[in-house]
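Student: Provided below for reference: sequence and predicted model.
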Amino acid sequence: MLIQQAIEEADGTGGSQLRNMGPIYKAKKAEADRAQSELDETIAAITPQLDANNLAIATIQTQMTDELSAIERTPYDGMAARIEALDRLSAKSAAISMAHLFILLLFIIIESAPVLVKLISFRSPYDFVLHKHEHEFEMYHKEKTALLANATHAKVTYDTEISSAQVRARIKEERAKIESDLKNRIEGFGESRT
């Protein structure tokens, strides 16, 4: 910019509008030369620091690339990966941890709300109908169980009585047979003595 002003002063297009290399030109040229030398000195002073910074950036980028390639790649990418990512984010950020906690509590409340409402509310007509139905089923079950128990008891009693009658009939037959054999022996013994 300063060198441009000096050139415009020399060709007469700027400043004094006189075409010559007079004192204004020399002053502007000296100012431009001084600014250029300051710029060169500043560049020379910061070049080593700039080179060191560039080297540090390159080293850090190489280190970062090495660390990224060394990270163990997990084979899962579904729900497990999302949970793992949420755990990492929650460990690093308190806000995410709190959001995670509140979302968890929200889901717990939503899932348990029907049970809580049922426990808090009064008995509804549905509850009365359900109780009636359950009572009818219980009575039906008791009736069928009692009928089955009675039928089983009657069958056992019948079988016992039949078995007892059969045993008595066999005993009677055996007794009649024994008495008949005894009578025959007695008659046979009486005939053989005569």
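Tutor: Happy to help now that I have it.

Student: C-alpha from now on. contacts and neighbour counts both.
Tutor: Noted.

Student: In terms of secondary structure, what does the helix or strand encompassing residue 44 contact?
Tutor: Here residue 44 sits within helix 23-70, counting by DSSP states H and E. The helices and strands touching helix 23-70, judged by 3 or more C-alpha pairs under 8 Å, 6 or more residues apart in numbering; DSSP states H and E, are helix 2-11.

Student: hold the first one in mind and look at this next one:
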Amino acid sequence: MKKINKFFWWCAGANIEILEECPTDHSKYFGVGGTIVFTALMASFAGGYAFFTAFKSVIPSLFFGAFWGLLIFNLDRYIVSTIGKGDGTQKITKEEWKIAAPRLLMAILLGFVISTPLELKIFETEIQTVVERLKIDKAVELQNRDTTFVSNLNNSKDRRTSIDNDINKLTYDKTSLSENAGKFFENSIAEQKVDLKNKQSVVEVWQRKVNSSYSSYVNAKNDSLSNSIINKRLGALRVNQSERNKAREEVQSIQDKIEDLNNNKGNAIIDEKNRINDLLASKQQEKTNLNEQIASKQKTLDKKNVGYENKTENYDGFAAHLEALSILTSEKPAIFWAKWLITLLFIFIEVAPVLFKLMAESGPYDDMMDRLKHESFVKEKQKISDINDSINTSIKISTEKNQNRLDAEIVGNKALLNKIALAQAEIAGLAIEKWKEEEIKKLNAGVNHIINHNGELKI
């Protein structure tokens, strides 16, 4: 039990040797240390679960959980051990709030970080249901990206269905032709006569237009209208004549077909069968080509869908669970409030030791720690003062030595300067005497050149 107490005291950042001398403070720091330890354990569970959710591996998750727990433990211990004891009263002052603000913010952040993985575990069943729904939504979303490809495939299938209908109709016509040859001729001639009647009506319409345009053209010529009007009406007449002639040719063609049907009934059946067979062969070939295209496209689409399914099947990591939790909280208010209560609980657990130390009254342990800190502070200040005195003394001695050396140099320099001055004066005197003598010699040597025999000055 004693070892456990010491361990929890150490976790609370207390000085164990001093705390042992203060029995009244044992439980306080035991509680702080216990909070830190159990918070670290919960963080370890949360980190390990989060890592397992992301990587689906047990052994690495255990190592990461242990690492995460130690990291949170170290941060909590640092926060509590550096917060101090406040002002020693149960009231938290504004100044204490300012000092504790960074550590409180850090504790709140840790509360969010620790609570989130545990919330994922608590609501795991509900979250997994939403994750499965998200997988389906993601698969549909990926498949919808191939809209053009799927549209082309569906168009090919629709075209194949249309060809099947055409083949069925042609097959039916071929069978009906063999079974009801007489009726076939009657129907064929009836169809041609209907076409003939329609074309004859068209011819009549164009003939009326020709007559009208011809009358207009003749009137223009008779009335001597301008050439442009005459040419315009002539052009309209020719256009109408051309369209009328085309309609007449179509009428003649239909009449020829009717006559041919009446004269060559046997050949007409054979020709119709050949026509149907040619159409059937063409449709069958087109269907074969379409089947190959559809099979190829369907195979490609199936591969894509399998790839999408594999991708969405792996959508079961940490981020997917977070997204599912977000959806759950938005859809179900009960889960929303439960999630926030859990988060607030962990935030309270994180900030509780900090607030507890700020609100705790000063005890014997705090007084002894203050005394030790003060003693250490005074000793260090004394050491600094002694060092400063030693340095100042050394500086003073060095200064005095330098001053004495300077004074000696000044005295020596004065004597030297005096000697130099005397020497310079003596040298100057000798130089003057020497100059004087030389000048006198010059004067004596050149006196007869200065005055001539007439007593005049000679220059």
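Tutor: That came in fine, so what should we check first? The model shown is predicted, which means the values in this text are computed figures rather than measured ones.

Student: re the thing from before, report the angle between the axes of the helix holding residue 44 of structure 1 and helix 2-11?
Tutor: 150 degrees (axes from the mean of the first three to the mean of the last three C-alpha atoms, to 10 degrees).

Student: For helix 23-70 of structure 1, what is the distance to the chain centroid?
Tutor: Here helix 23-70 of structure 1 is found 55 Å from its chain centre; the criterion is C-alpha atoms, centre = their mean, to the nearest Å.

Student: swap in stretch 176-194 of structure 1?
Tutor: From the chain centre to the centre of stretch 176-194 of structure 1 is a distance of 98 Å (C-alpha atoms, centre = their mean).

Student: got it, and stretch 131-150 of structure 2?
Tutor: The answer for stretch 131-150 of structure 2 is 22 Å, by C-alpha atoms, centre = their mean.

Student: try stretch 417-434 of structure 2
Tutor: Relative to the centre of its chain, stretch 417-434 of structure 2 is centred 95 Å away, using C-alpha atoms, centre = their mean.

Student: buried residues in stretch 152-168 of structure 2?
Tutor: Under the neighbour-count criterion of 16 or more other C-alpha atoms under 10 Å, stretch 152-168 of structure 2 has 153, 156, 157, 160, 163, 166, 167 buried.

Student: Tell me how far stretch 158-168 of structure 1 lies from the chain's centre.
Tutor: Stretch 158-168 of structure 1 sits 69 Å away from the centroid of its parent chain (C-alpha atoms, centre = their mean).

Student: That one vs structure 2, average offset?
Tutor: Stretch 158-168 of structure 1, aligned to structure 2 and superposed, deviates on average by 1.8 Å (mean C-alpha distance after the TM-score superposition for structure 1).

Student: Which stretch of structure 2 lines up against that stretch?
Tutor: With TM-score structural alignment applied, stretch 158-168 of structure 1 matches the range 397-407 in structure 2.

Student: Next: stretch 5-21 of structure 1.
Tutor: Residue span in structure 2 matched to stretch 5-21 of structure 1, by TM-score structural alignment: none.

Student: and if you look at stretch 118-130 of structure 1?
Tutor: Stretch 118-130 of structure 1 corresponds to residues 357-369 in structure 2, going by TM-score structural alignment.

Student: secondary structure class for residue 74 of structure 1?
Tutor: Secondary structure, DSSP: H, G, I helix; E, B strand; the rest coil: residue 74 of structure 1 is coil.

Student: Endpoints of the match of stretch 118-130 of structure 1, how far apart?
Tutor: Separation of the first and last residues of stretch 357-369 of structure 2 by C-alpha to C-alpha, to the nearest Å is 14 Å.
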